[in-house]
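Engineer: Provide a 3D model corresponding to the input given below.
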Amino acid sequence: MSAFDTVIRLVYLAAATCFVLGLHLMNSPVTARRGNLLSAGGMTAGIVAALAVLFHAGTARPAALLVVAAGAVAGAGAGLVGARRVKMTAMPQLVSLFNAVGGGAAALVGVHDFLRLGGAPMDVRNSVPLALDTVIGAVTFSGSLVASGKLQGVVPGRPIVFPGSRWTSLALATAMGVAAVMLAAGVGGTAPLAVLALAALAFGVAMVLPIGGADMPVVISLLNAFTGTAVAMAGFVIGNTLLIIAGALVGASGAILTRLMAAAMNRSIGNVIAGGFGTADGAAPVTAGAGRVRAVSADDVAVQLAYAAKVVFVPGYGLAAAQAQHGLHDLAEILERRGVEVSYAVHPVAGRMPGHMNVLLAEAGVPYSQLKEMDEVNPEFPRVDVALVVGANDVTNPAARRPGSAISGMPILDVDRAKSVIVVKRSMGHGYAGIDNELYTDPKTGMYFADAKKAMAEITAAVKTLVG
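Structural biologist: The predicted structure follows:
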């Protein structure tokens, strides 16, 4: 091994170490920013080392270098523009696009490597990773694009189940399996690769279309795990150790997160993939059938909050969609100046992706120490004077505690055990599970019907008027 090879391997090792430490630091909101920077530094070092290998080999043609440079400039420019312009409420869509880019790039690596060999038979150690790289990368690419479209509203967010969809998915899966075996066995030339790629692209669309509503955070996590796995396979295809390590870390962490998110909804991953569950949050008007609902005014809410000793805010997707996180924090600051103890209860699937709500609240200036996870905050609710629910629905529904409902067994925030509950919501529309929320008809619950951002402004103004 030459001195140059030794240096490159040491750089790859240092980069991999940065990835591992970065993931560890991302376990806590307090250290997540440092973890992100450390991981980005490791990736930068890895890219520089890969380019050094390219130049050192002496095989880089000017045209190829021009393509690499153009790609680097375009990618960096797009990343910079996205980071500055994309709002935090649209971050799930951006993450889905990142998943699509990662999966698509990994699939192209496999396709290019196969075509470079002219479709000649390969050793099984190369053909198997190549087949897996192509199929996982292509599924991730098309599936992530559909997921991003659902989150953005370009594709309907509800589950889309067309006649024969299950049989279509089964046929596509069978085609992928046969083509993958032929590709790994070196039979059929380039035809199996074409069938594999096209069937995988179609399967990604067919897999994500039937999924919607509250299952979307799980899907995003799952597609992230797919991206990592595809990248790891691409690393095996081209023999790059750093790609293998980085992809394995992303794949493993994404799989763990997917399992945790599914458990937080009491849904198996198989049921999520099967799709067809739930609806997008509706905006149905208050009807006569909701006679037991008690509507309250901004002044009513202000009195309860201003004279409470302990208040817990429960943010949900409605807060994120209305971009009301800053208004919620402003209200909290006023209450804290009066000596009210304020904290935030964050359900694992609050928002549209894992950690989305934590990032939104941190962006608004909420101290990390006030963010409470479900297991930590639930025992405190019986001692809470007022629980203010802002745009959260299914994750606060007491129906989850009894058998027979669509969300039975789903871990929820025990807001109904607080002394008083205020729910800020646009209407009596159902959540993603499509069932009534029993919290809304609890005698101690007051419903404040308004857009979350408007409601925060009105309640804050009422509190200021009340306390002078």
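Engineer: C-alpha from now on. contacts and neighbour counts both.
Structural biologist: Noted.
Engineer: neighbouring contacts of the helix or strand residue 462 falls within?
Structural biologist: In this structure, residue 462 sits in helix 452-467 according to DSSP states H and E. Helix 452-467 is contacted from outside by 298-299, 301-303, 305-306, 318-319, 322-325, 327-328, 330-331, 334, 390-391, 424-426, 448-449, using CA atoms under 8 Å, 6 or more residues apart in numbering.
Engineer: filter these to the buried ones?
Structural biologist: With neighbours counted by 16 or more other CA atoms under 10 Å, the contacts of helix 452-467 contain buried members at 298-299, 301-302, 305-306, 318-319, 323-325, 327-328, 330-331, 334, 390-391, 424-426, 448-449.
Engineer: Just the ones of those residues in strands?
Structural biologist: Per DSSP state E, strands hold the following members of those: 390, 424, 425, 448, 449.
Engineer: need these in TSV with distance to residue 252, can you?
Structural biologist: Output for these, formatted as TSV (distance: CA to CA, whole Å):
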residue	distance to residue 252
390	33
424	38
425	37
448	43
449	42
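Engineer: contacting residues for residue 247?
Structural biologist: Remark: with contacts taken as CA under 8 Å, 6+ apart, residue 247 is in contact with 227, 228, 229, 230, 231, 232, 233, 235.
Engineer: Here is a second sequence; please produce its structure as well for comparison:
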Amino acid sequence: MVDLWVQLAYLIAAALFILSLKWMNEVRTARLGNWAGTIGMAIAVVATLGKPEIHSFLWIGVALVLGTAIGTPMALLMPMTAVPQRTALSHAFGALAAGLVGTAEYYLRGSSLGAGATAILCAEVLLGFLTFTGSLLAFGKLHEILPTRPILYPGRHFVSFAVLGLAILTALWLAFVPTAHGVLFGFFIVLALLFGVLLVLPIGGADMPTVISILNAYAGLSASFMGFLLNNKLLILAGALDGSSGLILSIQMCKAMNRSFLNVLFGAVGHVVETAAPHRDGRSIQGYTPQEASTIFEGARSVVIVPGYGMAAAQAQHVVKEFTDRLSSRGVDVKFGIHPVAGRMPGHMNVLLAEADVSYDRLVEMEQINPLFPETDVAIVVGANDITNPAARTRPESPLYGMPILEVDKAKTILFIKRSLATGFSGVDNDLFYLPKTMMVFGDAKKILNELIAAL
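Structural biologist: All right, here's what the predicted structure looks like:
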């Protein structure tokens, strides 16, 4: 009877997980989707704790207390601008949990599992531990503890594939030689951890949104494999949903950058850095003060704001909202152009603007906003770089060539707010800086926007 109730709870949880993904597909229903996923997971955890095979709750209680002690400060104290870093840490913790469960299963009953079950377990442990170290490196790059540029060394591809190949051979040995190999399994874990480091180390900050999505898919697959091993249907389903959604999102990210998976993982985009200069090809960068720049809004009737990582770094989303309200009170039509890979994770700009209570109606995706730029009086770029670079259309030799961009260069006037002439994560100088209609205002985005508000 207890098992029947557990399976019923699992069915409800599974339905909530599916609805969660469905509702998260729309900005208006994303919060409902978040609640659905949270409630579904709570039901799944409670139902699992009710299983009769659990004889002691001591260590489970200890784990719950530790998890709550770590997770609660992360949720409450970490600023919204650090959501990408928090996401990477969440992936790391989830993957570590999967890897540790697989390790415990092997040392508890490894010799009795059989070749097929051991192979599944090794796949689960490999994905879990490589995602753990890969996510930690992604966190380090996102938080700038580690260099955001690709870290390259001679023969890196050979070394990475050699480690992966050795891990696979070790897994096959563990699966098909029917004797316990505790030390060999420990060596396999070390190889999995090392491969996660080697995988992410040569990837630059520009590709971190896609890397986060790929690692999310790996963590989901790891959980799904563990579900097969433990005969837990909900774990299989939840892992499959996580893995497939992460894969689909990664494909969308690659499409948004006109890149392939192989190019993201092994292309090392950003290791060659172009140097921006005040003058180039007879064109010069025009710098302005906020007070001078405010004059362009006197006759403006339509404005498109393009947010980027610079807005997140300056924590300027609330000032952007105030600036938007000020323009709207003057009868200006204000919209936001949202690029799929703006910031450091998928949906980064949406999250920040939602926190500042910017109306969903103002957020317009790239495909819908691009046709509006030729009729836009002023396009304001707040800390975005690569996603607005016309080199993606005009320079075949550029690493960005072919990448769909927000076509702000077609607006009548461009106001570019940026700290300096430094390049974006791709290391490519932005041709937008040199257009005669581009007004560059250098400085912290929050400070500049406050001065613009005062000038208006």
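Engineer: if we can go back for a sec, just put the contacts of residue 247 of the first structure in CSV and tack on distance to residue 349 of the first structure.
Structural biologist: CSV is the format used below for the contacts of residue 247 of the first structure (distance: CA to CA, whole Å):
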residue, distance to residue 349 of the first structure
227, 21
228, 22
229, 24
230, 26
231, 27
232, 28
233, 30
235, 32
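Engineer: Out of these, the closest to residue 27 of the first structure would be?
Structural biologist: Distance ranking of the contacts of residue 247 of the first structure against residue 27 of the first structure, using CA to CA, places residue 228 first at 18.4 Å.
Engineer: I'd assumed the closest one was in a helix, is it?
Structural biologist: Yes - note on residue 228 of the first structure: a helix contains this position according to DSSP: H, G, I helix; E, B strand; the rest coil.
Engineer: After alignment, which residue of the second structure pairs with it?
Structural biologist: For residue 228 of the first structure, the aligned residue in the second structure is residue 220 (criterion: TM-score structural alignment).
Engineer: the strands in the first structure, which residues?
Structural biologist: 310-315, 341-346, 371-373, 386-390, 421-425, 445-449.
Engineer: Tell me which of these sits most buried.
Structural biologist: For those, the largest average neighbour count (mean count of other CA atoms under 10 Å) is found in strand 386-390, namely a mean of 26.
Engineer: Show where that strand falls in the second structure, residue numbers please.
Structural biologist: On the basis of TM-score structural alignment, strand 386-390 of the first structure is assigned to residues 378-382 in the second structure.
Engineer: And that stretch against the first structure, how far off on average?
Structural biologist: Taken over the aligned residues, the distance from stretch 378-382 of the second structure to the first structure averages 0.5 Å (mean CA distance after the TM-score superposition for the first structure).
Engineer: Quick one: residues contacting the counterpart of residue 247 of the second structure in the first structure.
Structural biologist: Residue correspondence to the first structure (TM-score structural alignment): residue 247 of the second structure is matched to residue 255. Residues near residue 255 of the first structure by CA under 8 Å, 6+ apart: 221, 222, 225.
Engineer: Please give me every residue in contact with the match of residue 228 of the first structure.
Structural biologist: Remark: with contacts taken as CA under 8 Å, 6+ apart, residue 220 of the second structure is in contact with 238, 239, 240, 241, 242, 243, 244, 246.
Engineer: Just the buried subset of those residues, please.
Structural biologist: Neighbour-count burial (16+ other CA under 10 Å) applied to the contacts of residue 220 of the second structure gives 238, 239, 240, 241, 242, 243, 244, 246.
Engineer: Spatially central residue for the first structure, please.
Structural biologist: residue 353 (2.9 Å; CA atoms, centre = their mean).
Engineer: What's the match for that residue in the second structure?
Structural biologist: In the second structure, the residue equivalent to residue 353 of the first structure is residue 345, according to TM-score structural alignment.
Engineer: Residue 362 of the second structure versus the closest residue to its match other than its chain neighbours, what's the distance?
Structural biologist: Spatially, and ignoring its direct neighbours in sequence, residue 345 of the second structure is nearest to residue 209 (4.1 Å; CA to CA, 6 or more residues apart in numbering). Taking CA to CA, to the nearest Å as the measure, residue 209 of the second structure and residue 362 of the second structure are separated by 23 Å.
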